[in-house]
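Asks: no sequence on hand, only this structure:
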């Protein structure tokens, strides 16, 4: 898993998504319960099965509710590259946070 150097790191979630789209991560992945369906082939995977290539974490300067994480992921079945965006931190859904923990440990 690679992360950019501090000089080229995106400053916010929108920049991270735009950077990943420019790198070919064009599908929109989402956690649904305890699974992540591939938007291209439809195969449902456990978060720990996704291939995490890149990720960016953003912390709200004044509001913890602004914390988010952006992943550049690949489907292990068909190789589709896409983006998975989620809030994290104290205001995030505990079930989603548990799944994100599985996802980040994979990478």
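Replies: Received the coordinates, thanks. As the structure is a prediction and not an experimental result, all values here were calculated from the model.

Asks: from here on, just use CA atoms for contacts and neighbour counts.
Replies: Will do.

Asks: show me the strands in the protein, by range?
Replies: 27-29, 36-37, 44-45, 51-58, 68-74, 81-87 (DSSP state E).

Asks: what's the closest of these to residue 10?
Replies: strand 51-58 (8.0 Å; C-alpha to C-alpha).

Asks: what is that closest one packed up against?
Replies: With contacts taken as 3 or more C-alpha pairs under 8 Å, 6 or more residues apart in numbering; DSSP states H and E, strand 51-58 sits against helix 13-22, strand 68-74, helix 94-106.

Asks: and the one residue sitting closest to the centre of the chain, how far is that from residue 62?
Replies: The chain has residue 71 as the residue nearest its centroid, 2.5 Å off, counting by C-alpha atoms, centre = their mean. Distance, residue 71 to residue 62, using C-alpha to C-alpha, to the nearest Å: 23 Å.

Asks: let's bring in a second model and compare:
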């Protein structure tokens, strides 16, 4: 069995108390822009740029689960584009997940592995 050559992002053990804490930490690390997910690409409206799946890397992934309401589930992504643009994407998952292309699904597929196992 051969190992995939595509590097998969790791959902890291969530060491943040809140989504807000995670966002603040990524901002301190230079993830200054906000990305929106479209069917075939990511959008950075502030820069008026679109990034196809082959033009960005997911560098950080943190999952947050609502304690009392399953609709509060979200994932915080730290993303770096090939041109050096760094930003975040906050994505709801579950019943509110948006329809995206197979290429975007593949890009956001993650390996469930805790930081402690590295």
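Replies: That came through, no problem. Just so you know, these numbers come straight off a predicted model, no measurement behind them.

Asks: superposed, what's their TM-score?
Replies: Once superposed, the chains reach a TM-score of 0.75 (TM-score structural alignment, normalised by the length of the first structure), with 103 aligned residues with a C-alpha RMSD of 2.9 Å.

Asks: as JSON lines, the strands of the first structure with distance to residue 98 of the first structure would be great.
Replies: Listed next are these as JSON lines, based on distance: least, C-alpha to C-alpha, whole Å:
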{"stretch": "strand 27-29", "distance to residue 98 of the first structure": "17"}
{"stretch": "strand 36-37", "distance to residue 98 of the first structure": "13"}
{"stretch": "strand 44-45", "distance to residue 98 of the first structure": "15"}
{"stretch": "strand 51-58", "distance to residue 98 of the first structure": "16"}
{"stretch": "strand 68-74", "distance to residue 98 of the first structure": "14"}
{"stretch": "strand 81-87", "distance to residue 98 of the first structure": "12"}
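
Asks: contacting residues for residue 47 of the second structure?
Replies: Listed by C-alpha atoms under 8 Å, 6 or more residues apart in numbering, the contact set of residue 47 of the second structure is empty.

Asks: just the one 4 residues further on next, same as before
Replies: Counting by C-alpha under 8 Å, 6+ apart, residue 51 of the second structure makes contact with 41, 42, 43, 81.

Asks: now the first structure: which of those match?
Replies: Counting by both residues aligned by TM-score structural alignment, their matches' C-alpha atoms under 8 Å, the contacts of residue 51 of the second structure that remain in contact in the first structure are 41, 42, 43.

Asks: for the last one, which non-adjacent residue is closest in space?
Replies: Pointing back at residue 43 of the second structure there. residue 50 (4.5 Å; C-alpha to C-alpha, 6 or more residues apart in numbering).

Asks: same question, the first one
Replies: Of all residues not flanking residue 41 of the second structure in the chain, residue 52 sits nearest, at 4.5 Å (C-alpha to C-alpha, 6+ apart).

Asks: the one you found pairs with which position in the first structure?
Replies: Residue 52 of the second structure maps onto residue 46 in the first structure, with residues paired by TM-score structural alignment.
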